[in-house]
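K.L.:
no sequence on this one, just coordinates:
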């Protein structure tokens, strides 16, 4: 069979030709995830700079081997990479691609992802779980075996469940109720983060979320693992619920696993809709993301421009409270046209509030300001623009 040559980062691999990205492809390779892999290389390189030992990485769903091969080739301080896949054709191709890139620090395995994670207890200090669909069946195997001072990277492509289009699968897979709102992709990230935290908490381990993003059809989270019963219990104080009013767009965060949640919106008395349990704490680490940006200068990234744009947005929103405001949704409710987003951000900052764009949508803002003030400033900007137009 003829193969297609792929150039990505510093590596070259061969894959079988395919018509569309699908789990039924002879060997799984997704060109759309090139940005994901660029960011993964940066994140793991930054993690390596923060620990004092070499990296032993498990790519649990190796497919063509592209991700694991890039880790072995491009991340300094990698002592070994295990590329695993249950598909024998993928295993053969990943092994061949590894050899063609001149790498001798890669082991290729053909095992179920849960089995490879269970068998190699304590062997890995980086585990990457990037399946086709939900990662939920594989998280416990990572949680039981990943040691302290290690990193977990997780991708979820079942966004229709996590973001509220189909609530029942989200409840079944993640133990959380989603909501279809203008900030539903952030809700999805927080549901995934909460699920990860609760899974690791069973083993007296807690997560620190370093970098998280929602891009195209998937959600991606990077977290470091620490250990200790008391600190794990304390970390779970970041679990909670987000209540949303579909009438006035108000939202409230309720911390705790079983908090007393208002039935009615305090602003307009409409019935509230509730999402959770989910993670209400930080999902971005400004210092970690700054390190990724700095290290990008020394790496070959095919999607450098997109990666830098995303990282800078995530860094800017790192200290923002949960959820964001979608300006067009607010303006539709107010029955006015939308003002320039940057002008609104400037007014919010001048009023003393944190305010930034968000990577979730180009028409969204993250801010510590109350919704009432956001609406007031939007109306002020629109009125000012109308006066200027009439002058």
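P.N.:
Received it, and whenever you're ready, just let me know what you need. Because the structure is predicted, anything quoted here is derived from the model rather than measured.
K.L.:
Every contact and neighbour count from this point should use C-alpha atoms.
P.N.:
Will do.
K.L.:
Can you name the element that comes right after the one helix or strand residue 47 maps to?
P.N.:
Using DSSP states H and E, residue 47 sits within helix 34-50. Later in the chain than helix 34-50, the nearest helix or strand by DSSP H and E is strand 55-59.
K.L.:
Could you name the helices and strands sitting against the helix holding residue 47?
P.N.:
Applying 3 or more C-alpha pairs under 8 Å, 6 or more residues apart in numbering; DSSP states H and E, we find helix 34-50 packed against helix 66-74, helix 286-295, helix 304-316.
K.L.:
host element of residue 233?
P.N.:
Per DSSP H and E: helix 229-235 holds residue 233.
K.L.:
okay, now the one to match up with it:
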């Protein structure tokens, strides 16, 4: 039984023994650094749900340091704090007295003008390749207009190794080029990256098929060899999607992507893109919440709003085993056929998305819009979910991307020309 974290906190807030827990997220170190602060009312016995929300704040804000002012004699706090510290690589401090200025308010920058993204040379064919855990998507664009799309499984039966991935990626790029000269190529990859486009970690699936990160050295150049002499970009897929949206002038926007995994990014008031590991965002606070696939964490969205997590619920509804790569297709088919199990799964996903948005509203002052995308939301499924979320009284506007499933490839085609600030642990590679 789902127990959304924001609902748990609403209940704790009205507990007769609720006391303040104050948390400061420092966005930098030294003089002039900004910070954001949140106060939660909860009993001293509620360390676990309070620190779950602190965990979510770290994911959404990308702070340099976190200070927690907990009530005295907080039960279970050492254990909960140790678990939180094990999940993050930043300092997380604990104190019993609020070391904060009571006059301080959370900082939220006003909207500012930023330079527009450079426009491509007229007539240039720009190609974008989006490499996900389940599918390869590619798009050819000219003058900002999508011309041709193509897709294929990332790992067909028996395929493994970087040479195989490069060969199939090149074939898709040539397919959408349709004999034309390719002017530029952007390649988005679903893995954490450091500065310079160096892959620093791989998902479980990619590890099994590729081995280590060293296999991806020079990956984009090898895909582009003999196809284009123009600009090439290699980047984290979601970070680049945020850059593309920011370049369009989108502000105070939380972008959520539901596909092989669950992820997203926050575009600040000044256009800065903040990628976030939203697959680790905790929303289900039930004692029997699903475990994360590889972290010591329960109730995180990777186990719910990914093809794996949605597949678990779909399998239970259908009483059969649906392969992960077919989950989105089967769900869309149920919705098209007006099978009641399709809307039942929609309601389940909407409940979780409400929890995700509630966490975002708690930490992102001025959040104005949430946009949904990803392969799971193609066809009628995305429209049903957006309609259910975009209701009177909802704190933010909810929209659906123009090209669910292909928006990553469209953004990849634009990537070599992006000039938008990016903050966070994933940065655009050159």
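P.N.:
That came in fine, so what should we check first? This one's a predicted model, so the numbers in the text were calculated from it and none came from an experiment.
K.L.:
care to give me the TM-score?
P.N.:
Once superposed, the chains reach a TM-score of 0.23 (TM-score structural alignment, normalised by the length of structure 1), with 159 aligned residues with a C-alpha RMSD of 7.3 Å.
K.L.:
Just the buried positions in the helix holding residue 233 of structure 1, please.
P.N.:
For helix 229-235 of structure 1, the buried set under the neighbour-count rule, 16 or more other C-alpha atoms under 10 Å, comprises 232, 235.
K.L.:
Could you list every helix and strand in contact with the very next helix or strand once past that helix?
P.N.:
Remark: after helix 229-235 of structure 1, the chain's next helix or strand is strand 239-244, criterion DSSP H and E. Applying 3+ C-alpha pairs under 8 Å, 6+ apart, we find strand 239-244 of structure 1 packed against strand 251-255, strand 273-279.
K.L.:
so residue 256 of structure 2 makes contact with residue 264?
P.N.:
Yes: Residue 256 of structure 2 is within contact range of residue 264, at 4.4 Å (criterion: C-alpha atoms under 8 Å).
K.L.:
picking that back up, and residue 379 of structure 1, which of the helices and strands packed on strand 239-244 of structure 1 is closest to it?
P.N.:
Distance to residue 379 of structure 1, taken as C-alpha to C-alpha, is lowest for strand 251-255 among those, at 20.2 Å.
K.L.:
Can you give me the buried ones in the closest one?
P.N.:
251, 252, 253, 254, 255.
K.L.:
separation between the first one and residue 373 of structure 1?
P.N.:
Plainly put, residue 251 of structure 1 is 14 Å away from residue 373 of structure 1 if you go by C-alpha to C-alpha, to the nearest Å.
K.L.:
go on, the second one?
P.N.:
From residue 252 of structure 1 over to residue 373 of structure 1 the distance is 16 Å, taken as C-alpha to C-alpha.
K.L.:
just the last one next, same as before
P.N.:
Using C-alpha to C-alpha, one gets 24 Å for the distance from residue 255 of structure 1 to residue 373 of structure 1.
K.L.:
What degree of burial does residue 388 of structure 1 show, as a neighbour count?
P.N.:
As a burial measure, residue 388 of structure 1 scores 9 neighbours (other C-alpha atoms under 10 Å).
K.L.:
where does it land in three-state SS?
P.N.:
Three-state assignment for residue 388 of structure 1 (DSSP: H, G, I helix; E, B strand; the rest coil): helix.
K.L.:
OK, contacts around it?
P.N.:
Taking C-alpha atoms under 8 Å, 6 or more residues apart in numbering, we find residue 388 of structure 1 in contact with no residue.
K.L.:
repeat that with 10 Å
P.N.:
Counting by C-alpha atoms under 10 Å, 6 or more residues apart in numbering, residue 388 of structure 1 makes contact with residue 382.
K.L.:
ok, now residue 220 of structure 1?
P.N.:
Contact partners of residue 220 of structure 1, counting by C-alpha under 10 Å, 6+ apart, are 36, 40, 129-130, 153-157, 189, 192-193, 211-214.
K.L.:
So which of those residues wins on neighbours?
P.N.:
Neighbour max across the contacts of residue 220 of structure 1 (other C-alpha under 10 Å) = residue 193, 29 neighbours.
K.L.:
right, and that residue touches residue 206 too?
P.N.:
No: using C-alpha atoms under 10 Å, residue 193 of structure 1 makes no contact with residue 206, being 11.2 Å away.
K.L.:
that older thread, looking at the buried residues of strand 251-255 of structure 1, which is nearest residue 357 of structure 1?
P.N.:
Nearest member of the buried residues of strand 251-255 of structure 1 to residue 357 of structure 1, counting by C-alpha to C-alpha, is residue 251, at 18.5 Å.
K.L.:
looking at it, that closest one is touching residue 372, isn't it?
P.N.:
No: between residue 251 of structure 1 and residue 372 there is no contact under C-alpha under 10 Å: 11.7 Å.
K.L.:
elements contacting whichever helix or strand residue 152 of structure 1 is part of?
P.N.:
Using DSSP H and E, residue 152 of structure 1 maps to strand 150-156. Other helices and strands packing on strand 150-156 of structure 1, by 3 or more C-alpha pairs under 10 Å, 6 or more residues apart in numbering; DSSP states H and E, are helix 34-50, strand 55-59, strand 126-129, helix 139-145, helix 184-201, strand 205-215, strand 218-227.
K.L.:
The same query, at a cut-off of 8 Å, please.
P.N.:
So strand 150-156 of structure 1, by 3+ C-alpha pairs under 8 Å, 6+ apart, packs with strand 126-129, strand 218-227.
K.L.:
Any buried residues in the helix or strand encompassing residue 9 of structure 2, and which?
P.N.:
Residue 9 of structure 2 belongs to helix 5-13 when assigned by DSSP H and E. Neighbour counts over helix 5-13 of structure 2 (16+ other C-alpha under 10 Å) mark 5, 6, 8, 9, 12, 13 as buried.
K.L.:
Toward the C-terminus, what is the element adjacent to the helix or strand containing residue 126 of structure 2?
P.N.:
Using DSSP H and E, residue 126 of structure 2 maps to strand 125-131. Next helix or strand after strand 125-131 of structure 2 toward the C-terminus (DSSP H and E): strand 135-142.
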